[in-house]
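J.: Mind folding the following:
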Amino acid sequence: MPATSIPSILQSFTTLWSPRLVATVNDTDIKVAKLDGPFIFHAHPDSDELFYVLSGELTLEIEGADSVEMTAGDVYVVKRGVSHRPVARRAEVLMVERIGTVNTGDQPVSERTRVPEDVRGADT
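T.: Below is the predicted model of the structure:
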């Protein structure tokens, strides 16, 4: 299988808040997404969530704590069970999450809930 080009994957779509599954390592999924504006507050009760900013700016609003300001090259892990809300300014991010993690976490399924498009091994 050829290497996956993250820049090529990101260039292949414009939809915001719609992650793409680029790899699976052990029991974790590696996803990329384009984000802009605020998401919803949610938590992942059974899993940590890693955010790595590839471009743009991302603020992670953390319930009951200071917000985390991030720019390209920054990484942050939201611990399991912590309610958070990403707020992006034209950001491209890489996320590492346990397999099967739903993007809206503990919130009811809504128009914001997305099943990531699987682009593993896609000819980019």
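J.: alpha carbons only for contacts and neighbour counts from here, please
T.: Fine.
J.: Kindly confirm my reading that Ser8 is in a helix.
T.: Yes. Applying DSSP: H, G, I helix; E, B strand; the rest coil, one finds Ser8 inside a helix.
J.: In the protein, what residue spans correspond to strands?
T.: Assigned by DSSP state E, the strands in the chain fall at 20-25, 28-38, 49-62, 68-71, 75-78, 84-98, 117-118.
J.: please give me the structure for this one as well, since I'd like to look at both together:
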Amino acid sequence: KGKLLIKLRDRDIWLQEGEFVIIPKGIDHLPIADEEAHVILLEPKTTLNTGNTQNERTVTNLEQI
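T.: Predicted structure coming up:
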């Protein structure tokens, strides 16, 4: 549901409903949704939501399915 903008250092990627993208490990990216967007995020269990930076936005106990 919805659409999502993913900003990379060299370009922007717009994702529409039903589309997907694979962001390689180590690539800086910033997902932005102006309105609600439903997403499925698949990544290794050890990946922090803030990448290799720990700050006030870092979540360590994420819900897992």
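J.: returning to what we had before: who wins for proximity to Val109 of the first structure among the strands of the first structure?
T.: When the strands of the first structure are compared by Cα to Cα, strand 84-98 sits nearest Val109 of the first structure, at 16.1 Å.
J.: Show me how far that closest one is from its chain's centre.
T.: 4 Å (Cα atoms, centre = their mean, to the nearest Å).
J.: buried sites along it?
T.: 84-89, 91-98 (16 or more other Cα atoms under 10 Å).
J.: I'd like those residues written out as TSV, with distance to Val77 of the first structure added.
T.: Listed next are those as TSV, based on distance: Cα to Cα, whole Å:
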residue	distance to Val77 of the first structure
His84	11
Arg85	13
Pro86	12
Val87	15
Ala88	16
Arg89	19
Ala91	17
Glu92	16
Val93	13
Leu94	12
Met95	10
Val96	9
Glu97	10
Arg98	13
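J.: Out of these, which is nearest to Ile6 of the first structure?
T.: Leu94 (9.1 Å).
J.: And that closest one? What does it align with in the second structure?
T.: For Leu94 of the first structure, the aligned residue in the second structure is Ile40 (criterion: TM-score structural alignment).
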